[in-house]
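[1] Just to be clear, the model below is a prediction. Sequence and coordinates:
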Amino acid sequence: MTSSLMAAGLVALGLAACGDNQSDGGEQADAPTTSTAATAAASGASPAPSSTSLRPPTSEIKVSRAAQAPGFIFVAPKKVFGAKPRPIAETGAEIIDPKGRVRWFRPNKGKNVAQDFRRQTYKGKPVITYWYGRLSNGTGKGKAYILDESYKRIATVEAVGKDIEADFHDFVITEDDTALLGSYRKTKAGDKPVVEGVQQELDIETNKVLTEWHSLDGVPPSDSYEPEGARSASSFDYFHINSANLDDDGNIIVSARHTWAIYKIERKTGKLLWKLGGKDSDFKMGEGTQFAWAHDAVPEGGGVYRIFDNVTGDKGAPTLGDASRVIRVKLDEKAGTVKLLSEQEHPDRIATGTQANGQRLPNGNLFVGWGTSGVFSEFTPGGRMLFDAELPSGLDTYRAYKSVWKGTPSGRPRVAAQRSGGRLRVEASWNGSTEVVRWRARTGPSAKRLKATGGKARWTNLETRFSVPAGKARFVAVEALDKRGKVLATSAAKRVSR
């Protein structure tokens, strides 16, 4: 069944991790202001109580069918380059469920943005990771962060070296608990000012460089399809590294947008082993295997690689088609050939010139983030669409992922309440909790004399609104309940407003 679950206006949501908001560098700082009241004031309505200040964007669910893989969706909405700012909604890292309801939101601050937001594994435990920093001409300067299940930051990873900072395109934690991190470095190729790609593997605990590769060590600027001067008049971004992953032999697979190619790099020595695609490919490209402006090259094992083929690039750049796709190709290194195994386009034939990714889910489904379109989708292995959603106009997300996640924020839920006739209008939030399914209010004449009031209210979004009998209540608290009715946590008691 196809359903449209477009929420009206903004979804009122809970506070940032552990009940707090995030500062520019990933630190947490208390910010107990009220978004519901602000929204009401902007519309001319009387202010209502709110337990949160956050204003995350709301995705429109266009398709939702059975057989979807379990899990939550990880996106990082940001303003599309050139689009007008949306004064009502914030942008940032966001975890939503398949109905579009927000479970966790961490807003961007100032000119900084979150990118490549996803779940990974570190030291055998699930974590969430994201890059945070500033963007410029399709590259970024920032840091990568690792958060545990309570949303506490447990590690920060930075690029190391002169004139380089961590770029946003890819931050991968390996099975060895090291980090693969790309960056951009201005240098010269002969007398020509260029920007080369630098791929580093770093020890996460010490931030020490373990391996390093530079694109100029084997890939000349003449391999580029990018028009010179397209991004900068002072230096030529000829390579544009945008992903790195370990192959099943332990070596590194690197993707470069501007050379239309992926590369295998020997992990220990930095030797370029082979090049797939682009000019002078080491493999004979079979029918349907040529790709352009690609992103997110991921080894699936056994010589199979999954690639997001953007097909088209920036305005005025050469193109190979009119619909982006996720392709799976099979390499035969001995024969020097490559063949197409599968391809997945969006039914609307979306063409996204930048960004995007494809993720293989545990049940075999394919989850796709369609880059600048702001669309993200799920497909069966046979190509049937099961899920399709879109961010509000003017916003996109660099990538989109789907993963099982259990968030257990260390802070307490928050509550606000207002008397309205014989009822209390209650607002409850607990940002980051994936386990709360119902709320129960406790009211009383003082903060120490509270009792359960009314029934259990179903969780409807990160901030849930419900009402209970007012009686003579002057204080209110809320209990967060799991699916078995167990109390997960209780908020502090707050005075009822009038």
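    Thanks, I have the structure now.

[2] can we go C-alpha only for contacts and neighbour counts from here?
    Fine.

[3] hmm, who's touching stretch 282-289?
    Stretch 282-289 is contacted from outside by 274-277, 327, 329, 331, 333, 336-340, using C-alpha atoms under 8 Å, 6 or more residues apart in numbering.

[4] Could you give the separation between the terminal residues of it?
    Stretch 282-289 stretches 13 Å from its first residue to its last (C-alpha to C-alpha, to the nearest Å).

[5] can you give me the helices for this protein?
    35-43 (DSSP state H).

[6] what residues are up against the spatially most distant residue from the centre of it?
    No residue in the chain sits farther from the centre than residue 472, which is 45.6 Å out by C-alpha atoms, centre = their mean. Each residue near residue 472 by C-alpha under 8 Å, 6+ apart is listed here: 444-445.

[7] circling back to that earlier point, just the buried ones from the contacts of stretch 282-289?
    275-277, 327, 329, 331, 338-340 (16 or more other C-alpha atoms under 10 Å).

[8] can you count the residues close to the spatially closest residue to residue 209 that is not a sequence neighbour?
    Distance criterion C-alpha to C-alpha, 6 or more residues apart in numbering; nearest residue to residue 209, sequence neighbours excluded, is residue 202 at 4.5 Å. Counted with other C-alpha atoms under 10 Å, residues neighbouring residue 202 total 23.

[9] Then residue 50?
    Residue 50: 29 neighbours (other C-alpha under 10 Å).

[10] Please compare the first structure with the one that follows:
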Amino acid sequence: MLSRLFLLPKSLIFCLLFQNLGSALADTPPYFNDQKFENGEYGAYPMQKFRSSNVVAPHVNILSTHSRCDDGSYTMFNPRGSAVPPEARGPIILDSRGNMIWTITGYGQTYNLMAQMYRGQQYLTFWSGDDAIEGHGSGQYIMMDSSYKEVARFRAANGLAADLHEFRFTDAGTALITVYDVQPANLTPRGGSPDGYIWDSIFQEIDIETGKLLFQWRASEHFDLAESYHALGNRGSKGNPWDFFYINSVEKDPWGNYLISSRYTHTVSYIDGRSGDVIWVLGGRRNMFTDLSDGRATDFAFQHDARWHDNYSAISIFNNGAEASGRQETAHFSRAMKICVDTNYMTAKLDTQYINSQQISSSSQGSMQILPNGDVMVGYGYNAAFTEFAPNGVVLCETHFGAASRFHTGDVQSYRVMKFNWTGTPSTDPDIAVVNRSAYISWNGATEVHQWVLETGDERSAAGYQAEIRWQVVMKAKKTRFETKIELPLDLGPYIRIVALDTEGRSIGATKAARVEQLNMASSYKLGPADTQALPFLVFCVSLISFGLIYSWVVKVTRRSWKEQGYSKLTLDDV
């Protein structure tokens, strides 16, 4: 048989050697500048599944990268949209290279994943609920500790519905939340009914420990309906209220006052924390600032995510510049902005703009976050993209988690995309699956795993095998992405386990001990993305192998027939 192998073409030998190439990796790395991804040839929302875990991860496309982005922090977002299946709509944590770190299901639609500090401890927070309420939400706020255990749920005070747009902790141990409430209003100044209805924007400050309401503010008590840029249209009834303000961010400063963003009035406003009075307004019809940048510091529209910076002398926003209802575009593309404000002289000046290389226009949602090193993380809301910029506005790293060909459709989106330091220490054990003498290991949420160690052992006594196993190290493997593959040797003892080590070589967790004889070394598994992509290659190899074997058999039979008929092979001397 070996001699016959050498009669086969070299391409056939190549296939024989590499016919299992498609399943060589436990999970596959992110795409890099892949035009097929951008064209939607892998679907509107490319995903990958794993052998050891049932989690579903986004399979992102990295368009550009830089070492500054690989700073040890993690990207957090909440994919949603018509192309995102229910099992993939949980909060997501990725590392700086686009690899899955953690997700969870069972919370329905989620928004606004963040890592926040409360009483010296870090927690994950996000909103969960019904988001199909005219762009608002009715749900609850979730708080998880570093082991991903849910430790608290919050709702809005006064029996109101907790909205999705904001859930932000303050240094005083309180939380700022947004609420939308239907209220009667005279809409005749906008051509509507005197007995009309509005969605009134509210923000509340609540005590995290007790849930007690500490402060509440209503937009309708401080802003006139005429200040809105949102068309009334056919809205204004009780069943279809008109949203004139649309609050989408709240932040509190050390003086007890609040900075809020209103999408539909194109304003960032400063609110007195005792009376609720409006101290000043930046942008919109009531703009109180002299623009030192020829209008570029105050001409933002439909913006999101207003935050203080530089010792409360600068404000960052995500300037959408376009509005989904009627496509009232005020700019050709969205951009993040840092605006310097002097509240003594009431001047505003555009400091820096952050513009995506593809000049994405996002009609809704979006975020801007200035990171501790000065870089800027920008999420594009309605479009499945996020970009990290240098402080001067140069693009460093750009990632898409949905096909660019499906931008502007709502197929794939995330309200915000943010970046945080985070240490995840799951209370669960690592997950393991054994397929064809290969072990696949993952640990959903674990950020501290550096190496996996395969150990084998035998029983010391007949009493309680797990506690009495003597473990010996077989091999070590560096953790690779979410799931790592380890080839199992043939000479294993009766039990195996895989131990997780941190960067100091300390054990931080282990799979449960398993009997080798109970492991299905030849088990089958559902084909994953890497396998399906390899199928055409495998079919070609099988066809080539079959042709080679048939050709070899035909040649052998023909030669035997010629020999039986008296023919002999000529040499050069016979010619």
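    Sure thing, it's come through. Since we're looking at a predicted model, the values are computed, not measured.

[11] Between the buried ones among the contacts of stretch 282-289 of the first structure, which sits nearest residue 224 of the first structure?
    Distance to residue 224 of the first structure across these (C-alpha to C-alpha) is lowest for residue 277, with 11.7 Å.

[12] show me the contacts for the alignment partner in the second structure of that closest one.
    Under the alignment (TM-score structural alignment), residue 277 of the first structure pairs with residue 283 in the second structure. Residue 283 of the second structure makes contacts with 266-268, 289, 298-300, as judged by C-alpha under 8 Å, 6+ apart.

[13] Which of the residues you listed are conserved in the first structure?
    Retained contacts for the contacts of residue 283 of the second structure in the first structure, judged by both residues aligned by TM-score structural alignment, their matches' C-alpha atoms under 8 Å, are 266-268, 289, 299-300.

[14] Counting only strands, which of those residues make the cut?
    267-268 (DSSP state E).

[15] Kindly reformat the kept ones among the contacts of residue 283 of the second structure as TSV containing distance to residue 123 of the second structure.
    Shown next, in TSV, are those (distance: C-alpha to C-alpha, whole Å):
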residue	distance to residue 123 of the second structure
266	32
267	31
268	28
289	38
299	36
300	33
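
[16] Check the kept ones among the contacts of residue 283 of the second structure for burial and list the buried ones.
    Buried members of these, counted by 16+ other C-alpha under 10 Å: 266-268, 289, 299-300.

[17] Which of the residues you listed sits closest to residue 102 of the second structure?
    Of these, the one sitting nearest to residue 102 of the second structure (C-alpha to C-alpha) turns out to be residue 268, at 34.3 Å.

[18] can you tell me which residues contact the closest one?
    So residue 268 of the second structure contacts 259-262, 281-283, 306 (C-alpha under 8 Å, 6+ apart).

[19] what's the answer for residue 252 of the first structure, then?
    244-246, 264-267.

[20] try 6 Å
    Taking C-alpha atoms under 6 Å, 6 or more residues apart in numbering as the criterion, residue 252 of the first structure is in contact with 245-246, 264-265, 267.

[21] separation between the counterpart of residue 352 of the first structure in the second structure and residue 443 of the second structure?
    Aligning on TM-score structural alignment places residue 352 of the first structure opposite residue 362 in the second structure. Distance, residue 362 of the second structure to residue 443 of the second structure, by C-alpha to C-alpha: 35 Å.

[22] Same check on residue 149 of the second structure?
    Distance from residue 149 of the second structure to residue 443 of the second structure, by C-alpha to C-alpha: 15 Å.

[23] higher neighbour count, the two?
    residue 443 (25 against 13).

[24] if you skip the residues just before and after it, what's nearest to the more buried one?
    residue 430 (4.4 Å).

[25] aligned partner of that neighbour in the first structure?
    The alignment partner of residue 430 of the second structure in the first structure, by TM-score structural alignment, is residue 413.

[26] Output the contacts of residue 283 of the second structure in CSV; the columns should cover distance to residue 439 of the second structure.
    CSV is the format used below for the contacts of residue 283 of the second structure (distance: C-alpha to C-alpha, whole Å):
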residue, distance to residue 439 of the second structure
266, 55
267, 56
268, 54
289, 63
298, 58
299, 57
300, 54
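
[27] out of these, which one sits closest to residue 38 of the second structure?
    residue 300 (29.1 Å).

[28] Can you get me a residue count around residue 139 of the first structure?
    Other residues near residue 139 of the first structure number 17, with proximity taken as other C-alpha under 10 Å.

[29] Quickly note the distance from it to residue 166 of the first structure.
    Distance from residue 139 of the first structure to residue 166 of the first structure, by C-alpha to C-alpha: 10 Å.

[30] And residue 95 of the first structure, by the same measure?
    24 Å.

[31] Tell me which of the two has more neighbours.
    residue 166 (27 against 24).

[32] if we can go back for a sec, filter the contacts of residue 252 of the first structure down to the buried ones.
    Using 16+ other C-alpha under 10 Å as the burial test, the contacts of residue 252 of the first structure include 245-246, 264-265, 267 as buried.

[33] Which ones among these map onto strands?
    Per DSSP E, those map to strands at 245-246, 264-265.

[34] where along the stretch 101-250 of the first structure do the strands fall?
    For the stretch 101-250 of the first structure, applying DSSP state E, counting those that start in this stretch gives strands covering 102-107, 113-122, 125-136, 139-147, 153-157, 166-173, 178-189, 192-203, 209-214, 236-237, 241-246.

[35] and stretch 486-505 of the second structure, which residues are buried?
    In stretch 486-505 of the second structure, counting by 16+ other C-alpha under 10 Å, buried: 486, 488, 493, 495-501.

[36] quick one on the thing from earlier: per the alignment, the residue nearest to residue 209 of the first structure corresponds to what in the second structure?
    When the second structure is aligned by TM-score structural alignment, the residue opposite residue 202 of the first structure is residue 206.

[37] Residue 336 of the first structure now?
    Checking with TM-score structural alignment, residue 336 of the first structure has residue 346 as its match.

[38] any idea how far that match is from residue 300 of the second structure?
    To residue 300 of the second structure, residue 346 of the second structure is 17 Å away according to C-alpha to C-alpha.

[39] neighbours around residue 444 of the second structure, how many?
    Neighbours of residue 444 of the second structure using other C-alpha under 10 Å come to 23.

[40] returning to what we had before: give me the distance between the match of residue 277 of the first structure and residue 263 of the second structure.
    Distance from residue 283 of the second structure to residue 263 of the second structure, by C-alpha to C-alpha: 11 Å.

[41] same check, this time on residue 35 of the second structure
    As judged by C-alpha to C-alpha, residue 35 of the second structure and residue 263 of the second structure stand 34 Å apart.

[42] the more surrounded of those two?
    Remark: of residue 35 of the second structure and residue 263, residue 263 carries more neighbours, 28 against 14, as counted by other C-alpha under 10 Å.
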